[in-house]
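Q: sequence unknown, structure follows:
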């Protein structure tokens, strides 16, 4: 039997599994099969595998509901940070991810008594080879139109290190099927993205406040994507709609977070993603060596009640700030 945590960051749902508790040698085929099995049974977006690290307090690996591995997950990192913080009784530390060692820390609550964590999102990469994206021999794509994608929108491509396409849109555009058509085409066989990409549409609400909706590769439309909200915040700073070093309020279908874009020596250095790390259930699992899983026990924590209050307040705000916006 293995104890596990069912959690969410901005209603992006994960199961946290500490590999030290599994009692068997774990390899990537097992991680994939367990992710496929558990995500289907619990309707979660992915599995966060926590293990020892020689570079940091712990290591986090993220496997999506389709069994693919993500290089990073900002919402998941907040949940993992809380688990490690409570396990090891520390508040500020580093976590190793696939491509970077990132700083995390517990911070003041975003709303009520919701456990809130700030996590570093980096590196920030604009070279199209880092996504990868092949586009007419271009090396970068920043606030530019791509006629083959859409005649009315401009796009920015970046990796953090997950690959993202960001575009600012109107309420009518985000309500249409434009995003789904574009994103689904990018995540099938296509001439541009050999490994798929996350696609976010952003609606400006007011000064320093934005709504972000993301179609996430390996998942589809999601309540929120941490690296997408961070990338979208960066694009607003590039576009002159906000300032580096100052927090933005980012609303999403799952609630809201804050982001702070940091510059160092006139270059974008990293982004702070600040939001909830809510534990919804404590689980007892059987993780079998053939890849099958059994949920022996699932006990609600009651933590989600306060988050739902924040989510309801965010929806009320959006109804006034962006009339006609259809939430998922």
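A: Perfect, thanks for sending it. Only a predicted model underlies this, so the values are computations on that prediction, with no experimental measurement involved. Numbers count the residues shown, from 1 in each chain.
Q: hey, let's count contacts and neighbours off CA atoms from now on
A: Will do.
Q: Now do the helices for this structure: every range, in order, please.
A: With DSSP state H, the ranges of helices along the chain come out as 28-42, 74-88, 171-175, 178-186, 226-238, 304-321.
Q: Against which helices or strands is the fourth one packed?
A: Using 3 or more CA pairs under 8 Å, 6 or more residues apart in numbering; DSSP states H and E as the contact criterion, the neighbours of helix 178-186 among helices and strands are strand 198-206, strand 209-216.
Q: out of those, deepest packed?
A: strand 209-216 (a mean of 25; mean count of other CA atoms under 10 Å).
Q: which residues touch stretch 155-168?
A: Contacts with stretch 155-168, where a contact means CA atoms under 8 Å, 6 or more residues apart in numbering, come from 70-73, 99, 121-128, 130-132, 140-146, 153-154, 197-204, 227-228, 231-232, 235.
Q: whoops, stretch 101-109 was the one
A: 55-56, 78, 81-82, 91-96, 115-122.
Q: next, the one to line up against it:
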């Protein structure tokens, strides 16, 4: 059996996208996903994303396997890539009037398209804007320790500037769930952090029963943050959309930034807004790299 795929990336956070509309279960196993994500012996990616039939009135369902075979609740850069992939699929079927190879193709048509996507973190609504950027309503952050989940602090209270011992050092961390767990710490110089050694120690710390994503944030100004990330199940990545949202929330909670800011990532910039409706809005690119078939 052969499976068609498309490779997309959002600021260098890259994914293998598979048209899975014919089945409610992913066409490849977590073990096969590990092989496909291998950058030497496979296609190479941070994860495999499946576009499945919608549930409970949604247009599509998103499932994702990380490069280590684990399944996260959601992925911010991934859902932007999925929106571009869906646009391509629907464009090929004639619904949008022609083949759409990437969100940037919408720029000439001066149209925007929105999808309701069911995820393990709830319903997420990405919108492809007329300028080719993808804006995503990421929903409201969860802030109580029990919601993240973490054993830091009291279960029914927010985790803001709580101390934690990692790698022989005490860190002050703020924890946020964007449907997946995030541990944010503010540092003087994000580039000086030894992610490859410190990241895994945060991810597997006993304070996080479901492991955690970890963001190291350098405040450039109140409307600009510089971020490096260790992603749960994927390791060092060039960008993390849910992490950028969590970082902004942590910055507001600790009075280090405004409710709208640019988040600088190694792969590029994301625009993040924490609206007065308490929802997070993320805007950034999603680009198609190539397509092919796998056996």
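A: Great, that's in hand. Keep in mind that this is a model prediction, so the values were computed, not measured.
Q: Dump the helices of the first structure to CSV, plus mean neighbour count and distance to residue 217 of the first structure.
A: Formatted as CSV, these follow (neighbours: other CA atoms under 10 Å; distance: least, CA to CA, whole Å):
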stretch, mean neighbour count, distance to residue 217 of the first structure
helix 28-42, 19, 15
helix 74-88, 23, 14
helix 171-175, 17, 18
helix 178-186, 17, 8
helix 226-238, 26, 11
helix 304-321, 16, 24
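Q: Tabulate those (CSV), appending distance to residue 293 of the first structure.
A: Formatted as CSV, the helices of the first structure follow (distance: least, CA to CA, whole Å):
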stretch, distance to residue 293 of the first structure
helix 28-42, 6
helix 74-88, 21
helix 171-175, 38
helix 178-186, 30
helix 226-238, 28
helix 304-321, 25
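Q: Please say which position in the first structure residue 276 of the second structure maps to.
A: In the first structure, the residue matched to residue 276 of the second structure (TM-score structural alignment) is residue 263.
Q: wait, its match sits on residue 270?
A: Yes. Counting by CA atoms under 8 Å, residue 263 of the first structure does reach residue 270; the two are 7.2 Å apart.
Q: Look at these two and report which has more neighbours.
A: Ranked by neighbour count (other CA atoms under 10 Å), residue 263 of the first structure and residue 270 place residue 270 first, with 20 against 13.
Q: which residues does the closest residue to the more buried one other than its chain neighbours contact?
A: Leaving aside its sequence neighbours, residue 270 of the first structure sits nearest to residue 122 (CA to CA, 6 or more residues apart in numbering; 5.0 Å). Residues in contact with residue 122 of the first structure (CA under 8 Å, 6+ apart) are 100, 102, 160-161, 269-271.
Q: if I look at the aligned partner of residue 122 of the first structure in the second structure, how far off is residue 126 of the second structure?
A: Aligned counterpart of residue 122 of the first structure in the second structure: residue 139 (TM-score structural alignment). Applying CA to CA, to the nearest Å, the value for residue 139 of the second structure to residue 126 of the second structure is 11 Å.
Q: hang on, the earlier thing: is there a quick PyMOL command that grabs whichever of the contacts of stretch 101-109 of the first structure are buried?
A: This is the PyMOL syntax for the buried subset of the contacts of stretch 101-109 of the first structure, where burial follows 16 or more other CA atoms under 10 Å:
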select buried, resi 78+81+82+92+93+94+95+96+115+116+117+118+119+120+121+122
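Q: which ones among the contacts of stretch 101-109 of the first structure are found in strands?
A: Mapping these onto strands (DSSP state E) picks out 92-96, 116-121.
Q: Tell me the one among those nearest to residue 35 of the first structure.
A: residue 96 (20.1 Å; CA to CA).
Q: what's the closest non-adjacent residue to that closest one?
A: residue 59 (4.5 Å).
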